[in-house]
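> fold the following.
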Amino acid sequence: MNEPTNSTVHPVVQEVTDRIRQRSAVTRAAYLDRIAAAAEQGPARSRLACGNFAHGLAAMGTPDKEALRSFVKPNVAIVSAYNDMLSAHKPFETYPALLKQALREAGGIGQFAGGVPAMCDGITQGRDGMQLSLFSRDLIAMATAVALSHDMFDAALMLGVCDKIVPGLVIGALAFGHLPTILVPAGPMASGLPNKEKSRVRQRHAEGLASSDELLAAEMASYHSPGTCTFYGTANSNQMLMEVMGLHLPGASFVHPHDPLRDALTRGAAAQVLQLTALTDTYTPIGHVLDERAVVNGVVALLATGGSTNHTLHLPAIAAAAGIQLDWADFADLSAVVPLLTRVYPNGPADVNHFHAAGGTAFLIGELLDAGLLHPDVRTVAGHGLSAYRLAPALEGDELIYESAMADSLDLDVLRPVSKPFAAEGGLRMLRGNLGRAVIKVSAVAEQHHVVEAPAAVFDDQHDFLAAFAAGTLDHDFIAVIRYQGPAANGMPELHKLTPALAVLQDRGHRVALVTDGRMSGASGKVPAAIHLTPEAAAGGPIARIQDGDLLRLDARAGTLELAVGDEELAARAVADQPPQQQAPFGTGRELFAAFRQHVGPAEYGASVIHSRPKAFA
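Coordinates of the predicted model:
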């Protein structure tokens, strides 16, 4: 599907979009053909044998059963990541009943089609369970497909918030791309302990200056009630992207769980999805919403807000599920023209509640649209074009209405216009050199730390690094190399536990940085970190040949990552063996994911076991 060039869009944004469209022509066309065929067939319930159909109706109440049997009302699948251990997902406990009632009132029917797993990276940080985290995204996609596979539905509502969950739900929904789909969020918890104080206590604990009781008290004051954690990590980056990519109702991302407006937005999603089915004149399937322009809009929003590095994995994986080929060069080229407009922790002391109060998504989207940095003419669940996302939701009595957004930011320390950005370029950059390709988040890194040249200190396990820090052997300039942390090695766990120790050493005046084929999460902080290095050590990448003392140079300004070892010498070196404990890990369910580790694709294309493609590194 060729879209005309839009003259109102920044030329680099348009150029990147055009090359993605050209690169994806064959795969996107095949995807659109598949979903068109599925749309032509319609819901399978009209063709089910009587016994099959009876199974699909058996648990329903009589009015819904009769309506579904008569094929007079659209049936909406509800897929939820609810559990009451994750604060962000606790509010979803009451959503199915609320959504079903709203669907009935709007002339439809809802069925809870299935639940998907939802794990918390905050709980599993530094633990063996973190090795399941990234793979849980593809498992969630598969579970979503199982929920929708009964083929009883005209549309879907997806309930999820956190790190791998939203990308997994979207990937699963795109396998049923002929169905209109709205993502339904739950909102952030109220602000707790200020982020600056939380970071201070963490560093003091890393230095042995704060007790475990003090640390626990600080953490519990930060993460204290139902709702999303308030820092701008992957969960809140998810919400931002779903809105900018047109899969949320406008303004749905950051309204608190207990605000009456939240229930109104949830009911509004149910009513709106009925207006998008093939039974109406405004049929809007998710496979058409998520086109090349929407994907680019998502990358732009990520860059403009200094969002989670995890989305350099998730956005390519989501795009691939829609037949679109996105890579890190696209991120890098967009980052050069997209200004940084927000300062939200870890990129500053504020949290998402402060961002929302300053003007939030409506102000941000309006600024990016006016600057030509977003494609305005996209399809969304709110209609054609992004103009609806410049409005802010409000209540008029019990009715959901939309009002004009703030004309100016109410807090220029948190949210700025394009004319006065925090930085001229986006918060993420790509690094390349003789070690391969990597990603770095620079929005939280002070300018004086953008270039680090120092000898390598090589570790094959994050716990070995932390032990060396505790023993005092790292009190000097170095670049930590933590390898065998890629998707094929051990599932690509986040290494966020390293942040306090590295920050302590940097604050002591040492030149320090991190190079790894693992992840650092949406909470990547003030220490420069070249992450997602590809090819990874388990695939024989050059990182597996680095030795202690080798000189490394990380240059975020130039976009380079270089090992000062000649090509012939590097090629002649033996590849370091993967630690024995990683080669066939057992415990915490890791043995169940052996097939994922064997078949996962490279990080640059999403580290996916579902959609991957071969990579020639340049």
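> could you use CA atoms for every contact and neighbour count after this?
OK.
> check which helix or strand Pro393 maps to.
Assessed by DSSP states H and E, Pro393 sits inside strand 391-396.
> what distance separates that strand from the centre of its chain?
For strand 391-396, the separation from the chain centroid amounts to 26 Å (computed by C-alpha atoms, centre = their mean, to the nearest Å).
> so for that strand, what gets flagged as buried?
Under the neighbour-count criterion of 16 or more other C-alpha atoms under 10 Å, strand 391-396 has Leu391, Ala392, Pro393, Ala394 buried.
> would you confirm that the second one contacts Ala405?
Looking back up the chat, that one is Ala392. Yes - with contact defined as C-alpha atoms under 8 Å, Ala392 and Ala405 form a contacting pair (5.3 Å).
> anything in contact with each of these two?
Residues touching both Ala392 and Ala405 (C-alpha atoms under 8 Å, 6 or more residues apart in numbering): Ala362.
> give me the neighbour count for the residue nearest to Ala584 when sequence neighbours are not counted.
Once flanking residues are discounted, Ala584 sits nearest to Glu591: 7.2 Å by C-alpha to C-alpha, 6 or more residues apart in numbering. Residues near Glu591, counting by other C-alpha atoms under 10 Å, number 13.
> tell me the SS of Glu591?
Using DSSP: H, G, I helix; E, B strand; the rest coil, the structure places Glu591 in helix.
> closest to Ser7 among the buried residues of strand 391-396?
Each of the buried residues of strand 391-396 was checked against Ser7 using C-alpha to C-alpha; the closest is Leu391, at 23.8 Å.
> want to put them side by side, so please do this one too:
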Amino acid sequence: MPLHDTIARVTDRIVARSQARRASYLDRMARAADEGPRRAHLTCGNQAHAYAAMGGDQDRLATGQQPNIGIVTAYNDMLSAHQPFERFPRLIKDAARAAGATAQVAGGVPAMCDGVTQGQVGMELSLFSRDVIALASGVALSHNTFDAAVYLGVCDKIVPGLIIAAATFGYIPAVFLPAGPMTSGLPNDEKSAVRQKFAAGEVGRDELMAAEMASYHGPGTCTFYGTANTNQMLMEFMGLHLPGASFVNPNTPLRDALTRAGATRATQITNLGNDYRPASQVLDEKAFVNGIVGLMATGGSTNLLIHLPAMARAAGVELELEDFAEISTATPLMAKVYPNGLADVNHFHAAGGLTYMIGELLDAGLLHDDTLTVMGDGLRDYVREPKLKHEEVVWEEADRGTRNDKILRPVSDPFQKTGGLADLNGNLGRAAMKVSAVKEELHVIEAPCRIFEDQKSVKDAFKRGEFTEDTVVVVRFQGPSANGMPELHSLTPTLAVLLDRGLKVALVTDGRMSGASGKVPSAIHLSPEAHFGGPIAKLRDGDVIRVDATAGTIDVKGVDLDTREAVQRDLTDNSHGIGRELFEVFRQNVGLASNGAAVVV
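Coordinates of the predicted model:
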């Protein structure tokens, strides 16, 4: 099947836009690769320090003739998604030894849980943790003793931060090893219903706590299709996972076998052998286009609209919001996974999952098949699914039919003809809106606005009964420079209650929503942000705002914003408490949300 015209056109535009940056990046990577194995440039004293604790592996490391794999791990046991990584280094080391190689834990990186910090002050560090992870990975790999790296990370900012590091050290191969989702607990729609009842004052905290604990109940990623699971999809579509690895549950024989197979594969694709696959060659323009197609086809997290541009820039690739929006027009929505549907990722995987989707999209000409992956040459390898035979992984051709068309549909009969992302432009600036879970009658909202400058004020107004008519809720000074761009997901139950009461309500903000944002129409990542004097800072209560996802516009009606002064807010309180004082340099140097809100690239 020839490549779809839209995918080809967007890819060509990205290649042209990125030409200078990409050429400079590839030149740096080529020069680094030409220097040969990293350990060859260390003195005997350097090497002795690196190998001192490696026991029986010391002699093998000292010869420098076999690959040495660096493990960068985001393990902690406060994140359910990362707790399984506690066992991975031993599995990886054993697999490396069996392949005649060695592996060392190069370093750990922080990993915070947005579920814990949601609506809390700590969330103001969340987006910047991505840059800290990239920096910490840089420290880990700076010892210059590794021929490839395996990256252990799953959740929201962790994978993007690790990708930035993998691109920066792009002269060595990178294999990402996932931990998998927790088994299904309380259905996500039931959990959401209890949250809305609590927001409305209909149930108490005991019932809310019971529902939350029944939903988040074991090791693995949360089972809704938020940012963490979108990351896992992305790694598979971009060829950095082994095929079919994303959604295998933790602590199962197949999961362990995939971990060992990933480590073995890392030993096979270094510059020491004949199948060299550096990360710089995997992370090219086509791979990022494939990732965007996957994002649209699955109805993935809006957070990736920030993360993907930052990840791409680290590899010399320049992405713009227009690329996402145009790819969305050509990509059908093939999956219904909560919050876009009732199923969770385990149900999605059982229905055929990513293996089925990749095959369908390839057959429709919506993916580049000629990308380099850690597995082989082209995404056709990812139409096979892993099976466990004699404790080893083998890949077999997958059933090409969906096993549940209420969860997963073919390209020829999708849930929606487009991916459900709107690029909004108007006199308020530029924003993004995910509409895949928003009712069609709410794709256009025109109503007077109420201005707020934090989430608590919105909730307090709701409790006072102040929302009695159609309203556009504006929450400003939530951008990366103002306070680190925290997610505003804790507003979702409140605004959902208003929708259920029959009001037309939309959110407009220069902040982020959660990767699990759903039925509330939300114009997010509005740029320029209020702290930079953007138009959102000139709005007043009662101004009529039109959010039109159909036309792709976001405007204030009947107001000449040029005649108004931008409101300024004292942000002193954002600069201290819960570690915020340590991140002042990030707030002062962060880029625009439209460019990925990046600090380190």
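> over which residues of the second structure does the helix or strand following the strand holding Pro393 of the first structure lie when aligned?
Where DSSP H and E defines the elements, the next helix or strand beyond strand 391-396 of the first structure is strand 399-404. Alignment of strand 399-404 of the first structure against the second structure: residues 392-397, by TM-score structural alignment.
> with stretch 304-317 of the first structure instead?
Counting by TM-score structural alignment, stretch 304-317 of the first structure falls onto residues 297-310 of the second structure.
> so what touches that stretch?
Against stretch 297-310 of the second structure from outside (C-alpha under 8 Å, 6+ apart): 157, 160, 164, 225-227, 230, 288, 295, 318-321, 324, 331-337, 340, 419-420, 434, 436, 512-517, 593-598, 601.
> go again with 7 Å.
Residues outside stretch 297-310 of the second structure that contact it (C-alpha atoms under 7 Å, 6 or more residues apart in numbering) are 160, 225-227, 230, 318-319, 331-335, 419, 434, 436, 515-516, 593-598.
> same check, this time on stretch 351-364 of the second structure
1, 244, 367, 369, 382-385, 400, 402-404, 408, 410-411.
> give me the contacts around stretch 572-586 of the second structure.
Contacts of stretch 572-586 of the second structure (C-alpha under 7 Å, 6+ apart): Val121, Gly122, Leu125, Asn483, Val599.
> any chance of those in CSV, plus neighbour count, distance to Gly185 of the second structure and secondary structure?
Compiled in CSV, those are given as follows (neighbours: other C-alpha atoms under 10 Å; distance: C-alpha to C-alpha, whole Å; DSSP: H, G, I helix; E, B strand; the rest coil):
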residue, neighbour count, distance to Gly185 of the second structure, secondary structure
Val121, 17, 28, helix
Gly122, 18, 27, helix
Leu125, 24, 29, helix
Asn483, 25, 34, helix
Val599, 18, 38, coil
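> the stretch 1-150 of the first structure: strands as residue ranges?
Assigned by DSSP state E, counting those that start in this stretch, the strands in the stretch 1-150 of the first structure fall at 75-80, 109-115.
> just name the most buried of the ones you listed.
Stretch with highest mean neighbour count among the strands of the stretch 1-150 of the first structure: strand 75-80 (a mean of 26; mean count of other C-alpha atoms under 10 Å).
> which residues touch Asn76 of the second structure?
Asn76 of the second structure touches His82, Gln83, counting by C-alpha under 7 Å, 6+ apart.
> tell me the counterpart of it in the first structure.
Under the alignment (TM-score structural alignment), Asn76 of the second structure pairs with Asn83 of the first structure.
> where's the aligned partner of Val166 of the first structure in the second structure relative to Thr145 of the second structure, distance?
Structural correspondence for Val166 of the first structure with respect to the second structure (TM-score structural alignment): Val159. For Val159 of the second structure, the distance to Thr145 of the second structure equals 23 Å [C-alpha to C-alpha, to the nearest Å].
> what about those two, which has more around it?
Comparing Val159 of the second structure with Thr145 by other C-alpha under 10 Å, the one with more neighbours is Val159, at 29 against 25.
> the closest residue to the more buried one other than its chain neighbours: neighbouring residues, count only.
Of all residues not flanking Val159 of the second structure in the chain, Gly153 sits nearest, at 5.7 Å (C-alpha to C-alpha, 6+ apart). Using other C-alpha under 10 Å, the number of residues around Gly153 of the second structure comes to 28.
> cool, and Gly239 of the second structure?
By the criterion of other C-alpha under 10 Å, Gly239 of the second structure has 27 neighbours.
> where does it land in three-state SS?
At Gly239 of the second structure the chain is in coil, as set by three-state DSSP.
> ok, the alignment partner in the first structure of it to Thr277 of the first structure distance?
Using TM-score structural alignment, the partner of Gly239 of the second structure in the first structure is Gly246. From Gly246 of the first structure across to Thr277 of the first structure, the span is 16 Å (C-alpha to C-alpha).
> and for Tyr31 of the first structure?
Applying C-alpha to C-alpha, the value for Tyr31 of the first structure to Thr277 of the first structure is 19 Å.
> do the same with Gly385 of the first structure
As judged by C-alpha to C-alpha, Gly385 of the first structure and Thr277 of the first structure stand 18 Å apart.
> these two: which is more packed in?
Thr277 (24 against 15).
> what's the local residue count around the closest residue to the more buried one other than its chain neighbours?
Spatial nearest neighbour of Thr277 of the first structure, chain neighbours left out: Tyr283 (4.9 Å); criterion: C-alpha to C-alpha, 6+ apart. Here the number of neighbours of Tyr283 of the first structure (other C-alpha under 10 Å) works out to 19.
> so what corresponds to Tyr283 of the first structure in the second structure?
The alignment partner of Tyr283 of the first structure in the second structure, by TM-score structural alignment, is Tyr276.
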